[in-house]
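**Student:** Sequence and computational prediction follow.
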Amino acid sequence: MKLFRSVAAIATATALTFGAGSALTADAAPVNPQQAAGNAAVGTVKNWNAHPAPKAVTTGETAKWVNEVDHKKVWAFWVSSPSMGRDIPVAVIPARNDKGELVKNAPTIYMLNGAGGAEQDSDWLTYAETQKFYEKKGVNVVIPMEGAFSYYTDWLNTPNAAYFKGPQKWETFLTKELPGPIEKRLGADNRRAILGFSMSGTSALLLPEKVPGFYDAAASFSGCAATSSPAAYNFARLTVNRGAGSAANFKTVTPEQMWGPMGGPYNRANDALLNAEKLRGTKLYVSTATGLAAEQDMVSYIAAKGAPAVAAHAASLTLQVEGGVIEAAINTCNHDLKAKLDSLKIPAHYEFRNVGTHSWPFWRMDLENSWNKTIKPAFGM
């Protein structure tokens, strides 16, 4: 059992995760939070002590990311969601300059976790040293710390399952309820970007299509834009099924609950490939690998990180088999996206790696690459 836990931890840490009016500037997106929200009720930003710290579903213990909250380098709030009827924990890395001083009128990056997210202790703060990367970049970073297995979309029906605490209205929360209040609290301007990986790599392309002109930039790491084709829809089935926890049986949580029948109107409305024209004007970063093993997937690399020999072999096998298959499928998705965007003459920056699996080492690379090649230029910084 101890060895199994070690293998699982190494595989996760090294790799897989299945998973008020802002001031306008010359570089700002043309749509502001009030316009995006329309007549929808917006959230309220509440202090961190408004509720007990959230727990990870997998362990029942306080989520690991909470340890990063020092109210200096990493802040945290609860933001109410009128559409979901509950408060959502949100981590914030406030904008600071190279002297460590807080910066006002800074842009905001919304980062979405992968499938298991903070509920499985597999989030941006825990596994990517995100705070260290952004600490002197002069940007605010906002990370919702709930939403595992949700695709950050508005579900038609609420699943009764371990990872779902009630209505799932993430599109509404992320585009209408959260931005205005949190950006006002941070003194941010109207520049913003969104990024995600794996499951949320889909969301990071879809949400800008739902509110064109709201995001200056969008970055998708190992995400699949398509959702309504047979392969893509059933890939989503594999993902959301895991939200049932130990009761996973492909019936408790389904894509039909999320988007209705495959190829139906609501499913097609939530297909970022079909609606790619709406990405025009948003600076795009898209990454994928082939699924072929890279250095980071090898036994020797994992062992050099301190893993025992048996655990290193097991973790490497998991990466190369499971992570390889997933990334190979994602590779096809992203070449389809490139073909569609090319046909529409919509530019994007592509990071198509010859080797690499569906794993954290490559998303950490994407964190830096997307900033330097797409997001920073989009912000005019």
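**Tutor:** Thanks, I have the structure now.

**Student:** Please make it C-alpha for all contacts and neighbour counts, starting now.
**Tutor:** Noted.

**Student:** mind listing what's buried in the helix of greatest length in the chain?
**Tutor:** Here the longest helix in the chain is taken by residue count, with DSSP state H as the criterion, and it is helix 324-343. Judged by neighbour count (16 or more other Cα atoms under 10 Å), helix 324-343 contains these buried residues: 324-331, 333-338, 340-341.

**Student:** Show me what the helix or strand just after that helix is packed against.
**Tutor:** Moving toward the C-terminus from helix 324-343, the next helix or strand (DSSP states H and E) is strand 349-352. Where contact means 3 or more Cα pairs under 8 Å, 6 or more residues apart in numbering; DSSP states H and E, strand 349-352 is packed against strand 283-288.

**Student:** ok, residues contacting the strand it packs on?
**Tutor:** Around strand 283-288, the neighbours that count as contacts under Cα atoms under 8 Å, 6 or more residues apart in numbering are 216-223, 327, 330-331, 334, 347-353, 366, 370, 373-375, 378.

**Student:** From the chain's centre, how far out is that strand? Work that out for me.
**Tutor:** The offset between the C-alpha centroid of strand 283-288 and the centroid of the whole chain comes to 13 Å, using Cα atoms, centre = their mean, to the nearest Å.

**Student:** next, the one to line up against it:
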Amino acid sequence: MERIEHRACFGGWQDVYRHESSVLGCTMAFAVYLPPQADKRKLPVLYWLSGLTCNEQNFITKAGAQRYAAEHGVILVAPDTSPRGDDVADADGYDLGKGAGFYLNATQQPWAAHYRMQDYIVDELPALVEANLAATGARAISGHSMGGHGALTLALKHPGRYRSVSAFSPIVAPSQVPWGEKAFAAYLGADRAAWAQHDAVELLKTAGEKLPLLVDQGDADEFLHSQLKPELLKAAAHAAGHPLVLRMQPGYDHSYYFIASFIGDHIAHHAKALQA
């Protein structure tokens, strides 16, 4: 790990690290906020997964999360959204390729060589963080849009790995909406049974761990009816008896203004679970 940014923030440090990822086969950057309590003891970690077109910078510069992380004594880790580099496959458009990894392990060429974001987020990155920073093994996960999809699916697919999960404006049923259909067809191929392993609505049907889901969704979100469809998550959770708090927030859109308005609630939610 090489630290490439280091800035004082709310009594702690907002850093960015660069490292060579053996899982992704490229150089990756990730952001870490270390609250002031990290000077004295190891702390739990909240992993934040960003959405389409984003990298490790969007959350740390727009969400205003550091204030709440300092208050609750939680480390924030915000990775990039895809592999990067000249050798990494890409595509025209913002919703496939670089900046659009969808937090899964691709099985189809040319994507399979580098697009293994599931293994990176679940295994390689936490191992790196816990070995090199003041981090315990207590983990939570959250995210926005494509990252909300990632947070929900990774928590559902890996019982016991996270103590809490939440999402803003998540793509809850990617198998049923254009963003997910395009990405899944490219990364996973035509077999929709493979798609179901990365679809929160489908995963809820067989989830063994009833980890409560906290979801905030703006009712003025421009993607609400075409890409997000939170009503599908609500129906799936009800059918499976899975605990879900779905808060429809009046007047809010898909932007980081929405995230900044409610990120304090989410960090408090995770801190309670992480420090229990």
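**Tutor:** Happy to help now that I have it. Worth saying up front: this structure is predicted, and the values here are computed from it rather than measured.

**Student:** coming back round to it: so what does the longest helix of structure 1 touch, helix or strand wise?
**Tutor:** Contacting helix 324-343 of structure 1 under the criterion 3+ Cα pairs under 8 Å, 6+ apart are the following elements: strand 283-288.

**Student:** Against structure 2, what's the mean shift for the strand it packs on, could you check?
**Tutor:** Aligned to structure 2 and superposed, strand 283-288 of structure 1 gives a mean residue distance of 1.5 Å (mean Cα distance after the TM-score superposition for structure 1).

**Student:** mind listing what's buried in the next helix or strand after that strand?
**Tutor:** On the C-terminal side of strand 283-288 of structure 1, the nearest following helix or strand under DSSP H and E is helix 299-304. Residues of helix 299-304 of structure 1 classed as buried: 299, 301-303 (neighbour count, 16+ other Cα under 10 Å).

**Student:** in structure 2, what residues pair with helix 299-304 of structure 1?
**Tutor:** The counterpart of helix 299-304 of structure 1 in structure 2, using TM-score structural alignment, is absent.

**Student:** what ranges do the helices span in structure 2?
**Tutor:** 57-62, 66-72, 117-119, 125-132, 146-157, 178-188, 192-195, 200-203, 230-240, 256-274.

**Student:** Now do the same contact list for the residue nearest the centre of structure 1.
**Tutor:** Taking Cα atoms, centre = their mean as the criterion, residue 112 is the residue nearest the geometric centre of structure 1, at 2.4 Å. Listed by Cα under 8 Å, 6+ apart, the contact set of residue 112 of structure 1 reads 143-144, 194-197, 200, 204.

**Student:** In strands, which of those residues fall?
**Tutor:** When DSSP state E is applied, the contacts of residue 112 of structure 1 are split such that 143-144, 194-197 fall in strands.

**Student:** For the aligned partner of residue 19 of structure 2 in structure 1, which non-adjacent residue is spatially closest?
**Tutor:** Taking TM-score structural alignment as the criterion, the aligned counterpart of residue 19 of structure 2 in structure 1 is residue 79. With sequence-adjacent residues excluded and distances taken as Cα to Cα, 6 or more residues apart in numbering, residue 79 of structure 1 is closest to residue 45, at 4.5 Å.

**Student:** Look up how far residue 140 of structure 1 lies from the one you found.
**Tutor:** 16 Å (Cα to Cα, to the nearest Å).

**Student:** More neighbours: which of those two?
**Tutor:** Taking neighbours as other Cα atoms under 10 Å, residue 45 of structure 1 and residue 140 compare with residue 140 leading, 26 against 21.

**Student:** Identify the residue of structure 2 aligned to the more buried one.
**Tutor:** Taking TM-score structural alignment as the alignment basis, one finds that residue 140 of structure 1 is matched in structure 2 by residue 75.

**Student:** got the ones in strands among the contacts of residue 112 of structure 1 as JSON lines, with distance to residue 49 of structure 1 columns?
**Tutor:** Supplementary listing: these in JSON lines, determined by distance: Cα to Cα, whole Å:
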{"residue": "143", "distance to residue 49 of structure 1": "18"}
{"residue": "144", "distance to residue 49 of structure 1": "17"}
{"residue": "194", "distance to residue 49 of structure 1": "27"}
{"residue": "195", "distance to residue 49 of structure 1": "28"}
{"residue": "196", "distance to residue 49 of structure 1": "28"}
{"residue": "197", "distance to residue 49 of structure 1": "30"}
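
**Student:** ok, those vs residue 116 of structure 1, which is closest?
**Tutor:** Sorting these by distance to residue 116 of structure 1 puts residue 197 at the head of the list, at 11.4 Å, by Cα to Cα.

**Student:** Settle this for me: the closest one is touching residue 222, isn't it.
**Tutor:** Yes. Taking contacts as Cα atoms under 8 Å, residue 197 of structure 1 lies within contact range of residue 222: 5.7 Å.

**Student:** for the helices of structure 2, which one sits closest to residue 28 of structure 2?
**Tutor:** Judging the helices of structure 2 by Cα to Cα, what sits closest to residue 28 of structure 2 is helix 125-132, at 10.1 Å.

**Student:** Residue 80 of structure 2 and residue 220 of structure 2: what is the separation?
**Tutor:** Taken as Cα to Cα, the spacing of residue 80 of structure 2 relative to residue 220 of structure 2 amounts to 27 Å.

**Student:** who has more neighbours, the two?
**Tutor:** Counting neighbours by other Cα under 10 Å for residue 80 of structure 2 and for residue 220 shows that residue 80 has the greater number, 26 against 14.
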